[in-house]
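> need the 3D shape of this:
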Amino acid sequence: MRKFSGIEKAAALLSLIGEDAASELFKHFDPIELARIIPMMSRIKLTQEEAEAVLKEFSEKIGTAPVTVDEEYIKAILTRAFGEEQAAKLISKIESGASAFDILRWLDSHAIVTMLQKEHPQTIAIILAHLEPSQAAEVLSKFPEQLKIEISHRIANLEQISPFVLSELEDVLQSQLRSYTQSRRIGGIRTVAEILNQMDKTSEELILKSIEEKDPILAEEIRKLMFTFEDLINVDDRGIQTLLKEISTDDLALALKMASDELKEKIFKNMSQRAVEILKEEMEARGPVRVSDVEKAQLNIVRVARKLEEEGKIIISGKGGEAIVI
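Now for the predicted structure:
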């Protein structure tokens, strides 16, 4: 008879006790336990003998046929535990064969930080490298300053992660890591640059400065791949006009408060005279503003520019002189 792990036993129990009881129990698991148990529920099959060995008190509920879990059953208990919208997202991830790291994306940043706060920085780096930059930045921002720096440095130095290392992370994430059968290229300089692009200016500079002290060449490579508000100076006039259609006047008025004269002139010359007058009046009317508000407005505009990059709608000359679609 097969031996079952603790996760398999938990999945078996939840499969047998009924929707009401299962949905109540779900509320008492932490997010990472759920991320491991739910996919197992959709896969586990038990003979009568195996079920009796694992769940003696439920043996009278089990027939002689192999026990499997109906998809509607899983959907029902997830809906009762988390609500229809959250349940639908998780079910979609599972049905699409999503990786363990993909399933983490349905968790909020606080849940992920709680999950990872006692883990080794290398483990955290690998996990953050698999998340979307905006989500990774939000998670990273919640760690202490020195840990932020160390994690960022480790992300920048990630190259290839072996299947063995990823399978070791199964204890931290969930059993779907078994699907990682080939080495995957993750992390690296581009990943940390994208994450830093999503962070506030103070954290970004602190992390870059610390990396620079340890590895000046690495820091320079990261900076080359980062896209900042001032880099808009390299966008051609047509691109600036396209960008201006997509951003709010409020963000622009705030963002230009700390912009270089050169960038201001670039923006102004791509607006009508009347629009420039209105914008300047708004900038003056605002008076002194908080640096954090200016940085937030600049970041909002940078995010729009990066979206236009992905859509191929504007072009910027790279810092190394090479034309890049952005």
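
> only C-alpha atoms for contact and neighbour calcs from this point on.
Noted.

> which element follows the lengthiest helix in the chain toward the C-terminus?
Across the chain, the helix with the greatest residue count (assigned by DSSP state H) is helix 291-311. Next along the chain after helix 291-311, taking DSSP states H and E as the criterion, comes strand 315-317.

> another sequence for comparison is provided below:
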Amino acid sequence: MRRSISFILLLGFFTLNNSIAQIPRSNSNSPDKQSEETKYERYYEIVLENALSEYYENGSFLVDVQAEVERVLVASEYEVVEELPPLEIENLPGLPVIPPGLKATRTGRDSIKVTGFNSSFRLNQLTIRILIDTSYTQEDSEFINEMAGMVANADRFRGDIVTVERKIFPNQQRGTTLTATTKADTVFIGQSNDGVELAENKFLGIDWNNPKHLMYVILGLFILAIALLIWALMKRSNSENQDYSAVSEELKNLQASLESDERPKDELREFKNDKQAKFEEEKMFIINRTVSQPETIAKLIEDLINDNEDEGLVKAVRAIFSTDPKIIDVLQPYLDDKIHDSILFGLTNIETIPVSEKAEEVTEFKKKLLALKVSKNKGDDDNHLFEFLNQLTNQQLLHLIRGESDEMIAILLAQLSGDRSSFVLQKLDENKRIPIVLKMGKIANIPISIYKKVAAHFSHKALTVSDMKYVAADGVESILDTIDNLPVTEQQSFVNSIAEKDLNLAKKIRKYFVAFDDIPNVNDEILQTALEDSTTDDLIKALYNAKEPVKAKILSVRPDREKELILSELKNNQEFTSIEIEGAKKNILLLIRKVLKSRG
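Just a heads-up that it's a prediction; the model follows:
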């Protein structure tokens, strides 16, 4: 019995020991996530501080590192921890442990003991924030950012973040150079000459290293820019509202200066203002007639010489010399060769004529010219100031306006027909095109005296062009003629460009202007009246490939029989050239504009 009890007790004792052995023991060295993150943070802070201390003074920067780790599964029974041998290096990015002897160089902070990172955790992200003093330059900031990423072995794809911020550090002497530290191989920013550095940083009494001073400078420049912008807008508004008479005065002064340069000084002293004005006006009349009607002038000269060869030749030579010797080049194709050679010989060998005699010769020659009764209209000399332009080709017109101001070109183009002015405008630079059109719209405000001076200037200039009708009374009408000769697809955009520069002028133009795509907006009665003068053939061509609203509008005002005919022709898919379609559309637009103009 006792043996049985002893055996049971012995068996229970062994069973109890075996159960206790199966209970896992608590590990006091269980890794903690927060402490592991602290290890990484302290390690990278010390590494970065040591690296920055090699280049910059302590106390002018701060380093803060935030580490994030995550737990990984590791078979602890296979973990082997060995103490690493001492290292003789300064920095080595990505070390698994803090090397022995690696201590913080910053005062007031102790170094930490060598502690291995636990392999149960893995570094997931680093957030490095470095504060630097405002005395650091932008190049310093960029350098620190790059260096921190390299030293810490930051991985942007892993999510590591490196930021460098500039703050005002207390007890920092700005504007002076950084002093040397105890390390012999330290590189410093700045120069040893304090006086030179101070002069550079305090130019015009402003401390350029002080952010407050810089803010004041920027604010002052901003206020100055606003003031200049307001002044420019006010000046532009005043110039736009200014009466166009100022431009006329400018043209008058320009022409006066041109005339004064062409006249000898003795003539200016000899002539009074009224006689001088009459002399110039008569010369302008003869030159205009010579350029516009060279056959008439040539016939007059030949008649003078045929009536009395010697006396007539002398009068012809003196008249041409007194007006402008260059007109002989214009008359050459219309003169007999013998007469031309005689006049040219006389012009080459003639002596200087006093200005008073020149005036008499010009007056006498003008009387003979008027006696021919070339024009039946009274005041023909005023109404045909620019008639000489009809003798010029389009290419010669481009040569004629070369080097002229926008005002002079605008007056000249206003005298041309719509197709010719449109051709010249399209050849001009795009930046000059709209300003010239805007000035054409103000032609009505220019007095006839300015027309005479401008005509005189261009007629003199036309003499240099070999083989060189009307005065436009309304610049808006000239612009409308110009628009009519533009392609239909470009007319609306052209008017929009004018509206961007001069809204009032655009309103005047739109009063009589209708784009082809705007036909649906035209009053039915006006459209019906306008299309009464159109042909069915024009309507078919104009509506070929036109937009449906345009087709519907035009067909709605036509008789039913004609409507059916037009629809039938359009369904037959006839082929029309682009020129035919363009011409038909322009004819319809001209008819609409004619009705609008007749009704005011």
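
> TM-score for these two?
Overlay of the two chains. TM-score (TM-score structural alignment, normalised by the length of the first structure): 0.57; 264 aligned residues with a Cα RMSD of 5.1 Å.

> in the longest helix of the first structure, what's buried?
294-303, 305-306, 308-309 (16 or more other Cα atoms under 10 Å).

> tell me which residues touch the nearest residue to F4 of the first structure once chain neighbours are set aside, please.
Spatial nearest neighbour of F4 of the first structure, chain neighbours left out: V54 (7.9 Å); criterion: Cα to Cα, 6 or more residues apart in numbering. By Cα atoms under 8 Å, 6 or more residues apart in numbering, the residues touching V54 of the first structure are 4, 9, 12.

> which of the residues you listed sits closest to S141 of the first structure?
K9 (36.4 Å; Cα to Cα).

> shouldn't the closest one be within a helix?
Yes: counting by DSSP: H, G, I helix; E, B strand; the rest coil, K9 of the first structure is located in a helix.

> so where is stretch 230-248 of the second structure in the first structure?
Using TM-score structural alignment, stretch 230-248 of the second structure lines up with nothing in the first structure.

> so what touches that stretch?
407, 442, 445-447, 450.

> swap the cut-off to 7 Å and go again
Outside of stretch 230-248 of the second structure, the residues that reach it under the criterion Cα atoms under 7 Å, 6 or more residues apart in numbering are 445-446, 450.

> please produce a ChimeraX select command covering the buried subset of these.
Buried subset of the contacts of stretch 230-248 of the second structure, written as a ChimeraX selection, criterion 16+ other Cα under 10 Å:
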select :446,450
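
> neighbour count and distance to R286 of the first structure added to the contacts of V54 of the first structure, as a markdown table?
Formatted as a markdown table, these follow (neighbours: other Cα atoms under 10 Å; distance: Cα to Cα, whole Å):
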| residue | neighbour count | distance to R286 of the first structure |
| --- | --- | --- |
| F4 | 13 | 65 |
| K9 | 19 | 62 |
| A12 | 24 | 62 |
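
> by residue count, what's the longest strand in the second structure?
strand 121-133 (DSSP state E).

> picking that back up, and which of the buried residues of helix 291-311 of the first structure is nearest I189 of the first structure?
For the buried residues of helix 291-311 of the first structure, the nearest to I189 of the first structure is R306 (17.2 Å; Cα to Cα).

> and the gap between that closest one and K296 of the first structure?
15 Å (Cα to Cα, to the nearest Å).

> hmm, back to that, which two among the buried residues of helix 291-311 of the first structure are spaced furthest apart?
V294 and E309 (22.5 Å).

> which helix or strand contains the closest residue to I519 of the second structure other than its chain neighbours?
Leaving aside its chain neighbours, I519 of the second structure sits nearest to V550 (6.1 Å; criterion: Cα to Cα, 6+ apart). Element membership of V550 of the second structure, judged by DSSP H and E, is helix 548-556.

> residues making contact with that helix?
517, 519-520, 543, 563.

> redo these as CSV? Include neighbour count, secondary structure and distance to F576 of the second structure.
Formatted as CSV, the contacts of helix 548-556 of the second structure follow (neighbours: other Cα atoms under 10 Å; DSSP: H, G, I helix; E, B strand; the rest coil; distance: Cα to Cα, whole Å):
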residue, neighbour count, secondary structure, distance to F576 of the second structure
D517, 14, helix, 19
I519, 19, helix, 22
P520, 16, helix, 23
L543, 21, coil, 11
K563, 16, helix, 19
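
> tell me where the longest helix sits in the second structure.
Max-length helix for the second structure by DSSP H is helix 211-241.

> how far does that helix sit from the chain's center?
21 Å (Cα atoms, centre = their mean, to the nearest Å).

> related to what we said a few turns ago, what packs against the longest strand of the second structure?
strand 61-71, strand 161-167 (3 or more Cα pairs under 7 Å, 6 or more residues apart in numbering; DSSP states H and E).

> quick one: residues contacting the counterpart of V488 of the second structure in the first structure.
In the first structure, the residue paired with V488 of the second structure is K201, using TM-score structural alignment. By Cα under 7 Å, 6+ apart, the residues touching K201 of the first structure are E295.

> look up how far V294 of the first structure lies from K201 of the first structure.
Relative to V294 of the first structure, and taking Cα to Cα, K201 of the first structure is found at 10 Å.

> again, but for D261 of the first structure
In this view, D261 of the first structure and V294 of the first structure are 16 Å apart by Cα to Cα.

> hey, where'd the helices end up in the stretch 101-250 of the first structure?
109-116, 121-130, 133-140, 145-156, 163-168, 189-197, 201-214, 216-225, 237-246, 249-255 (DSSP state H, counting those that start in this stretch).

> most packed of those helices?
helix 189-197 (a mean of 24; mean count of other Cα atoms under 10 Å).
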